[in-house]
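Asks: give me a model of this one.
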Amino acid sequence: MGNRGDKFKRRTFLKQLGGLGATLLLKPGTAFSADPSAITKPIPVTGERLPVIGMGSWITFDVAHNPYESVARVKVLQAFFDNGGALVDSSPMYGSSEEVIGKALKKIPNKDALFAATKVWILGKNSGIRQMESSQHLWGVKRLDLMQIHNMLDWETHWETLREWKAAGRVRYVGITTSHGSRHEALVKAMEKTPFDFVQFTYNLEDREVEKRLLPLAQERGMAVIINRPFQRGGLFNHVRGKPLPPWAAEFDCRNWAQFLLKFIVSHPAVTCAIPATSRVDHILENMGAGFGRLPNAATRKRMIGHFERL
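Replies: Below you'll find the predicted structure:
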């Protein structure tokens, strides 16, 4: 999922340096990095490692009707891969997003790291198969890395197909998603009885409900976790608007609020990857910076929660 107000809500306060002890000279188009190695986490079922910052495409890539915006998304994806990105997440629900991503990928030479993640979002087995085949065609890839059942729609029907596709090598991983708290109990029941490789749901400094059951259960069941709505559709930037970044954020190589919000998420032991969405290259660079340097430890995470709640 993504952030409809993304380009409006963080322009004025994402340039703070957070008291970093040195000035780093960066090449244009390079994300901040105190450590040149991107932070990665393992997919539990295989041990394959993914960078902790991915990219969502809800709303932001639904621009096939606008040639100028479609070209701009090529630059966004290019900056994503240039700065260590891999997992790109989409869905047939997101309008023309898959089409725009597929066309953009054809224009990007250094996309070998691509981890293509999309979803099935329709009723019925045969309709689901046709939709997944369409998605693969739109992406223009030989094989999708991850196919997820979007918002649990007809999930038991699609699960049977996904098992068959994975066994046949048509997809590498399979999963299930929700972005609605009302489905959390149903997701818990599904996770308890079904061996998903990935689960996806919402988690951020404002919405920490999944800490109670879903995150521990994913860890217990050996499932990778993708976090959607990391900025609460951009609303978290309203919460911190005009507030200075705490100087101690430098302790975990954080220089702006976007990185503060993302590093909180991906530092949770159960979280594999967060997928902020954006239409702007400068925001991609800010987001990708959260995937470098140090991550906050458990004590610092508590401090981050307290600081956020006092703002």
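Asks: for the rest of this, base every contact and every neighbour count on C-alpha atoms.
Replies: Will do.
Asks: how much space between Leu77 and Val188?
Replies: Distance of Leu77 to Val188, given as C-alpha to C-alpha, to the nearest Å: 34 Å.
Asks: more neighbours, these two?
Replies: More neighbours surround Leu77 than the other of Leu77 and Val188, with 24 against 14 (other C-alpha atoms under 10 Å).
Asks: helix or strand for that one, which one?
Replies: Secondary-structure element containing Leu77, defined by DSSP states H and E: helix 67-82.
Asks: what packs against that helix?
Replies: Helices and strands touching helix 67-82, by 3 or more C-alpha pairs under 8 Å, 6 or more residues apart in numbering; DSSP states H and E, are helix 97-105, helix 281-288.
Asks: adding mean neighbour count and distance to Thr272, write those out as CSV.
Replies: Rendered in CSV, the data for the helices and strands packed on helix 67-82 read as follows (neighbours: other C-alpha atoms under 10 Å; distance: least, C-alpha to C-alpha, whole Å):
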stretch, mean neighbour count, distance to Thr272
helix 97-105, 22, 22
helix 281-288, 23, 15
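Asks: let's see this one next to it:
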Amino acid sequence: MTSTEFRIGGDLDVRRMGFGAMRLPTEAGPARETSLAVARRAVELGVTLIDTAHLYGGGANEELLAEALYPYADGLQITTKVGVARSGSGPEAEWKLDGRPHVLREQVEHALRRLRVERIELLQLHRIDPEVPLADQLGTLRELRTEGKIGRIGLSEVTVAELDQARAIVDVASVQNRYSLVDREHEPVLAACETAGIAFLPWRPVAGAAAGSTAEIAAVAGELDATPAQVALAWLLDHSPVILPIPGTARIDHLEENLAAAHVRLTPAHRARLDRLPLSA
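Replies: A predicted model of the protein is given here:
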């Protein structure tokens, strides 16, 4: 039986099927109202891990989640990411990696205010900035952890070598890399996380499967009375006990479809067929 829960960092209990908030529109109007409803419905359906980032609207996504969900239900964790900032202002401003200590600290302080919390239980470095020493980036997050402003430190889009380097500096509780049934470029990183008991949060977890990109996924879905996206998510849950999928959507029906994947049970034969699928380039 596939476990439905995981302890991030060994002590933070969450349900393995989470929700990625990136796709939620934040602009005023009907779309924002739908976004609020989607976030609330996710929690109603038992989600205890929601992923956001400073990059998503420059903090607007964080504010949206607070508006929708504060005061937070017991056990609900909203994880955010820092380390990407806009260069300058106005229409010409661009987002770029920025791991300078004062930027990371500022973004964490803003996230605390926007999320209306005194401590972020899981804070992830959105990307490693190659222009700033890794020890400076992670050292800043370690200082914030010591100050009680964050509980655990995670990484995003890292290689095995980068993960090893980071773990020599701080305890790493999570890794968020692109990964799915048909995109397994980061299988070595997943293996390293599994060995170390580190949570692995795949983003774009149903890429290539939501539309039934292969006949085999569609065939398995038909045999299980499920959708291709549900099969892709069920495969992730079954593939490794450290995987915590965070599928995102701006529609309640898609949200409900995704979360129902936790109840899809693959047989060994189904798993073998899916394991043999050709992978995307």
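Asks: now the TM-score, please.
Replies: Structural agreement between the overlaid chains, expressed as a TM-score with TM-score structural alignment, normalised by the length of structure 2, amounts to 0.80; 259 aligned residues with a C-alpha RMSD of 2.9 Å.
Asks: re the thing from before, mind putting the helices and strands packed on helix 67-82 of structure 1 into CSV with distance to Ser37 of structure 1?
Replies: Written out in CSV, the entries for the helices and strands packed on helix 67-82 of structure 1 read as follows (distance: least, C-alpha to C-alpha, whole Å):
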stretch, distance to Ser37 of structure 1
helix 97-105, 24
helix 281-288, 12
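Asks: of all the ones you listed, which one is nearest Val88 of structure 1?
Replies: Val88 of structure 1 sits nearest to helix 97-105 of all these, at 8.9 Å, using C-alpha to C-alpha.
Asks: structure 2: matching residues for that closest one?
Replies: When structure 2 is aligned by TM-score structural alignment, the counterpart of helix 97-105 of structure 1 is residues 61-69.
Asks: contact partners of the matching stretch?
Replies: When contacts are taken as C-alpha atoms under 8 Å, 6 or more residues apart in numbering, the neighbours of stretch 61-69 of structure 2 outside the stretch itself are 21-22, 24, 26, 36-37, 39-40, 52-54, 80, 111, 114-116.
Asks: again, but for stretch 123-133 of structure 2
Replies: Surrounding stretch 123-133 of structure 2, the residues in contact under the criterion C-alpha under 8 Å, 6+ apart are 53, 79-84, 97-100, 134, 137, 150-158, 174-175.
Asks: out of those, which sit inside helices?
Replies: Assignment to helices by DSSP state H places the following of the contacts of stretch 123-133 of structure 2 there: 134, 137.
Asks: kindly write the PyMOL command that selects the buried subset of the contacts of stretch 123-133 of structure 2.
Replies: Applying 16 or more other C-alpha atoms under 10 Å to the contacts of stretch 123-133 of structure 2, the buried members can be selected in PyMOL as follows:
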select buried, resi 53+79+80+81+82+83+84+97+98+99+100+134+137+150+151+152+153+154+155+156+157+158+174+175
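Asks: Thr52 of structure 2 contacts Ile78, doesn't it?
Replies: Yes: under the contact definition of C-alpha atoms under 8 Å, Thr52 of structure 2 touches Ile78, with a separation of 7.2 Å.
Asks: which is the next helix or strand following the strand or helix carrying Gly222 of structure 2?
Replies: For Gly222 of structure 2, the enclosing helix or strand under DSSP H and E is helix 215-223. On the C-terminal side of helix 215-223 of structure 2, the closest following helix or strand by DSSP H and E is helix 228-239.
Asks: what's the average distance of that following helix to structure 1?
Replies: With mean C-alpha distance after the TM-score superposition for structure 1, helix 228-239 of structure 2 departs from structure 1 by a mean of 1.2 Å once superposed.
Asks: what range in structure 1 does that helix sit on?
Replies: Using TM-score structural alignment, the partner range for helix 228-239 of structure 2 is residues 257-268.
Asks: in the stretch 1-150 of structure 2, what residue spans correspond to strands?
Replies: Counting by DSSP state E, counting those that start in this stretch, the stretch 1-150 of structure 2 has strands at residues 5-8, 12-15, 19-20, 49-51, 77-82, 84-87, 94-97, 120-125, 150-156.
Asks: quick one: buried residues of the second one?
Replies: So the one you mean is strand 12-15 of structure 2. Along strand 12-15 of structure 2, these residues count as buried under the neighbour rule (16+ other C-alpha under 10 Å): 13-15.
Asks: ok, back up a step: and the match of helix 97-105 of structure 1 against structure 1, how far off on average?
Replies: If you overlay the two and look at stretch 61-69 of structure 2, the average distance to its match in structure 1 is 1.7 Å (mean C-alpha distance after the TM-score superposition for structure 1).
Asks: what distance do you get for the residue nearest the centre of structure 1 to Leu261 of structure 1?
Replies: By C-alpha atoms, centre = their mean, the mean C-alpha position of structure 1 lies nearest to Ile275, the distance being 1.3 Å. Between Ile275 of structure 1 and Leu261 of structure 1 the distance is 12 Å, computed by C-alpha to C-alpha.
Asks: repeat for Leu87 of structure 1
Replies: The spacing between Leu87 of structure 1 and Leu261 of structure 1, counted by C-alpha to C-alpha, is 19 Å.
Asks: the two - which one has more neighbours?
Replies: Neighbour totals were compared for Leu87 of structure 1 and Leu261, and Leu87 leads with 26 against 22 (other C-alpha under 10 Å).
Asks: which residue lines up with that one in structure 2?
Replies: Matched across to structure 2, Leu87 of structure 1 falls on Leu49, judged by TM-score structural alignment.
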